[in-house]
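J.: Predicted coordinates and the sequence they were generated for:
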Amino acid sequence: MPEETDNKIVIRNALMISDGSRKAADVVVSGDRISGIYPPGKAPEASAGSATIIEASGLWLLPGIIDDHVHFREPGLTHKADIASESAAAAAGGVTSFMEMPNTVPQTVSIKEWEHKNSLAAERSVINYSFYIGATDSNIEELRRANPAMVPAFKLFLGASTGNMLVSDSEALEAIFRLGKIPVACHCEDEKIIRANSAAYREEYGDSISPSYHPLIRSREACLSSSMAAVSLARRTGTKLHLLHLSTAEETELLTAGDDPAVKQIIGEACVHHLWFDDSAYAEKGNLVKWNPPIRRQSDREALVKAVREGLIDIIATDHAPHTLEEKSAAYFSAPSGGPAIQHSLVMMLELCHRGELSPELVVTKMCHNPALLFGITGRGFIREGYRADLVLVDPASPQTVSRENILYKCGWSPLEGTTFRSSVVTTIVNGITVFENGSLTGRCAPEMLHFSR
């Protein structure tokens, strides 16, 4: 159950990374807010007997990660995951807020189902929460009822459908894009191209086809044509468009850099698996690295990382989407797409920093600052006085190896098993409450629903 936050925490001698820079600092948390930022060793509260002192020498202090793209599977698919298990894994990974997609059972395509999810999260989540509403050909009246201050975006598929969440009617699509204040988030893959490719490959190889053909079946052309259509419609209607999980070099050319994130119209998102893996992983991991859209060539991975550096891609998210190992062990056409990532997303991106591909400041911008700015989440995403105390302490020199023994996902596996990261999450604080510390959940939490200023 959520608890009141009347505590005081003093984080001493941390290397604070926020607002594009890093500096040594003491940070004071009072209740659920950051109440002071001081030069190292200068926080006056450090001598107060009632304060909890965290000695953070050698550690990085980051804003809590805001993951705008997760699937926690509740209600209806809780054999794979649930809000309690996956929010706990998120906390262990330094994630303090999530935005969850609507393809649960039943689908979140009505205000009633959206309200039900919020009530579940209020009781079960370890971290802050919000939920998309799915768009269909027939639920425009439900979408009109949605509160812009409480719904991150409308989610729709311009490609392979999940249930009935494929908007194929042109008039319905236009109407959804013209609704106004709430952004539209699109999964862009052209269904006609995918169906034709699937039929051709199934005819040639049958059901025993290798997962390595996944990026050919769900081809780059399928992604690019759909993304181009979404961008064209957004520019014509003026709606804010969130392009989810971009996977090709060509799609990055649809994006622009340099716009103020608070007013940017076309938002580009990359997911950690597309920044980490390339198609060489299919040989070893098979369906465990089967995602929609697929991981692709090394040149695509490099282009996506470059687009992150150059400001074309605005947000790094996970598309955390657990399935059981039994489900993933099926033949290619039967095995579901998706996999778990949220416990390891931050250390994955910090590993790219160790490799010289990204910087810690850039990771914080894409995983903390920009989700707050682009969705209008006020008072979160930065380390600033008066902001919510959503914070994560990272040890950049404490290696960890992913194994079944330290995975918190309900599904019990990760495509990263056996990978050693050079960084580790030490402490996660959500609304002033320490929810994860030194490798263990504390059992305490004070989650809140995210609100959006629009």
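T.: That came in fine, so what should we check first?
J.: Please count neighbours and contacts with C-alpha atoms only from this point.
T.: Fine.
J.: Do a quick rundown of the strands in the stretch 101-250 of the chain.
T.: Counting by DSSP state E, counting those that start in this stretch, the stretch 101-250 of the chain has strands at residues 128-131, 133-134, 154-157, 184-187, 241-243.
J.: winner for burial among those?
T.: strand 133-134 (a mean of 26; mean count of other Cα atoms under 10 Å).
J.: returning to that earlier point: now for the strands of the stretch 101-250 of the chain, which one comes closest to S453?
T.: Across those, S453 has its closest neighbour in strand 128-131 (13.8 Å, Cα to Cα).
J.: and the longest helix anywhere in the chain, how far from the chain's centre?
T.: In the chain, assigned by DSSP state H, the helix with the most residues is helix 220-237. When C-alpha coordinates are averaged (Cα atoms, centre = their mean, to the nearest Å), helix 220-237 and its chain have centres 22 Å apart.
J.: Residues in contact with it: which ones?
T.: 158-159, 174, 177-178, 186, 188-191, 193-194, 240-241, 243, 247-248, 250-251, 254, 266, 293 (Cα atoms under 8 Å, 6 or more residues apart in numbering).
J.: Weed out the non-buried ones from those residues.
T.: 158-159, 177-178, 186, 188-191, 193-194, 240-241, 243, 247-248, 250-251, 266, 293 (16 or more other Cα atoms under 10 Å).
J.: Among the residues you listed, name the ones in helices.
T.: Assigned to helices by DSSP H, the following of the buried ones among the contacts of helix 220-237 qualify: F177, E191, I193, I194, E250, E251.
J.: and of those, the nearest to V430?
T.: Using Cα to Cα, those come closest to V430 at F177, 34.1 Å.
J.: Please compare the first structure with the one that follows:
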Amino acid sequence: MGRVLIKNANIVNENKIFESDILLDGEFIVKIDEAIRDSEAKVIDARGRYLLPGLIDDQVHFREPGLTHKGDIASESRAAVAGGITSFMEQPNTIPQTTTIKKLEEKFERAAASSFANYSFLFGGTNDNLEEIKRLDRNACSGIKLFLGSSTGNMLVDDEVVIEKIFRNTEMVISAHCEDETTITRNLANYKAKFGDDIPIKYHPLIRSAEACYLSSSKAIALAKKTGARFHVFHLSTGIETDLFRNDIPLEQKKITAEVCIHHLWFSDADYDIKGTLIKWNPAVKTAGDRSKLWEALLDDRIDVIATDHAPHTLQEKGNVYTQAPSGGPLVQHALPAMLQKYHDGPLSLEKLVEKMCHNPAKLFQIKKRGFVREGYYADLVLVDLDYPWKVTKGNIAYKCGWSPFEGIEFKSKVTHTFVNGHLAYEEGKFSAQRNAKRLTFNRP
């Protein structure tokens, strides 16, 4: 890789924006200063552009193994790099599921051979694998994932005794999908009685309702407080849930944290008429009022992280009737451009974007030497041009599934360069064939 000198960049880091040069040597950032000179370094003039830490996405579904017709680690990590995401945490609902230490290490082996971005995995909790969770080293992976509501792969954990035992028997972050299954089952039965399987998609947020989300998340949070577990709620989708979280202490002191995803910040139920099942997610995209409350909580720090829940399916699968159309969609390539659009529109500052998509995931999961632009840290970096309009088309979509819910949208800003461990993995629409990704490591005592 050699040495790379990025000149004249507007660096966005730790609540500041400042113009500086930055010198990379091999995998690391070695110097951040004005007017750096190095005759042996490859020079990139970043004048007028903004340099961010590489984004860390704490929730993706890359579909490998077992579902690789939708996507795989190679294809989706490549798309992530095009979107400035340099590290990801993949979910356990693959085939087979990642619910044993053996299957976890097999996934790491797959990623080591094929990933373009740095990688880790969440270990799936089930009704019957508590002993495996007890054996899991706290630094082995990102943490534990519980599906407290059903989703792709049917990893529902519904034994309350087991859930409490899991909460009491791990020091790792427990991340959860929170929806109350009893409520959803009742709602679905009511709408099936009216429409059969071809339920109009506009009823999705009434089937997977705000009530279902709040019942599950509030109950899980109460259990986390009772047991002292470190608990992280994935993909908040309702306004009412935001009041369950604190903003009066620093993130490092929080035992209970929250995430919001791109689609819940961008779309509302008004978009179902045009987008249909392309924006069918679990939890569902809900009202504009819910979206507004999510933004409010994100900006006042009750919500700590922005993620994607990237979950590709084929267009053929998404074209099925409601009960057969899977939930989820591809997002990693377009998450940063979408949030930069919100910077242009006003609600989100660049500093806050970097805090929620870079710094906070690194803090929350205690990731070693990533998520910040600092000397001695890995050179995971993203250059963006804030004045580079471009339209999402089928021709520039990198996902294996070949579609995006943002297709037809013209973004105002574009990722121009992405560095992964000092290697220029993506430059002006072109991918490096070389992979330089690494397994994420953690600072957990």
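T.: Received it, and whenever you're ready, just let me know what you need. Everything numeric in this text was worked out from a predicted model, so none of it was measured.
J.: distance of the equivalent of P293 of the first structure over in the second structure from A325 of the second structure?
T.: Under the alignment (TM-score structural alignment), P293 of the first structure pairs with P283 in the second structure. Counting by Cα to Cα, to the nearest Å, the gap from P283 of the second structure to A325 of the second structure is 14 Å.
J.: do K394 of the second structure as well
T.: The spacing between K394 of the second structure and A325 of the second structure, counted by Cα to Cα, is 21 Å.
J.: higher neighbour count, those two?
T.: A direct count of neighbours by other Cα atoms under 10 Å for K394 of the second structure and A325 places A325 higher, at 19 against 13.
J.: How about the more buried one, nearest residue that isn't a chain neighbour?
T.: K318 (4.9 Å; Cα to Cα, 6 or more residues apart in numbering).
J.: The one you found against G329, yeah?
T.: No. Using Cα atoms under 8 Å, K318 of the second structure is not in contact with G329, being 9.1 Å away.
J.: Among the strands of the stretch 101-250 of the first structure, which comes closest to R218 of the first structure?
T.: Among the strands of the stretch 101-250 of the first structure, the nearest to R218 of the first structure by Cα to Cα is strand 184-187 (12.6 Å).
J.: in the second structure, what residues pair with the closest one?
T.: Counting by TM-score structural alignment, strand 184-187 of the first structure lines up with residues 174-177 of the second structure.
J.: Tell me the mean distance between the matching stretch and the first structure once they are aligned.
T.: On superposition with the first structure, the mean distance recorded for stretch 174-177 of the second structure (mean Cα distance after the TM-score superposition for the first structure) is 0.6 Å.
J.: What about the counterpart of the residue nearest to A325 of the second structure in the first structure, how many residues nearby?
T.: Here K318 of the second structure is matched to K328 in the first structure, going by TM-score structural alignment. Residues lying near K328 of the first structure (other Cα under 10 Å) number 21.
J.: Next, the buried residues of stretch 121-131 of the second structure.
T.: In terms of neighbour count (16+ other Cα under 10 Å), stretch 121-131 of the second structure has its buried residues at F121, L122, F123, G124, G125, T126, N127, L130.
J.: circling back to that earlier point, ok, the residue nearest to A325 of the second structure - contacts?
T.: Applying Cα under 8 Å, 6+ apart to K318 of the second structure gives the contacts T277, L278, A325, P326, S327.
J.: Which single one of those is nearest to A35 of the second structure?
T.: L278 (48.2 Å).
J.: Let me see the contact set for that closest one.
T.: Neighbour list for L278 of the second structure: K318, G328, G329, P405 [criterion: Cα under 8 Å, 6+ apart].
J.: How about L275 of the first structure?
T.: With contacts defined as Cα under 8 Å, 6+ apart, L275 of the first structure is in contact with R301, E302, L304, V305.
J.: What does it correspond to in the second structure?
T.: Using TM-score structural alignment, the equivalent of L275 of the first structure in the second structure is L265.
J.: Figure out the helix or strand that its match lives in.
T.: If you go by DSSP states H and E, L265 of the second structure is part of helix 262-266.
J.: mean shift between that helix and the first structure?
T.: On superposition with the first structure, the mean distance recorded for helix 262-266 of the second structure (mean Cα distance after the TM-score superposition for the first structure) is 0.4 Å.
J.: starting at the chain centroid, how far to that helix?
T.: 12 Å.
J.: and what of stretch 269-279 of the second structure?
T.: 21 Å.
J.: Now do the buried residues in it.
T.: Neighbour-count burial for stretch 269-279 of the second structure flags D269, Y272, G276, T277, L278, I279 (criterion: 16+ other Cα under 10 Å).
J.: Inside helices: which ones of the residues you listed?
T.: Those of these lying in helices (DSSP H): Y272.
J.: Turn the buried residues of stretch 269-279 of the second structure into CSV, including distance to L156 of the second structure.
T.: Formatted as CSV, the entries for those read as follows, by distance: Cα to Cα, whole Å:
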residue, distance to L156 of the second structure
D269, 26
Y272, 27
G276, 26
T277, 23
L278, 24
I279, 22
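J.: which one of the buried residues of stretch 269-279 of the second structure sits closest to D345 of the second structure?
T.: Nearest to D345 of the second structure, judged by Cα to Cα, of these is D269 at 20.6 Å.
J.: Please consider this matter closed, and thank you.
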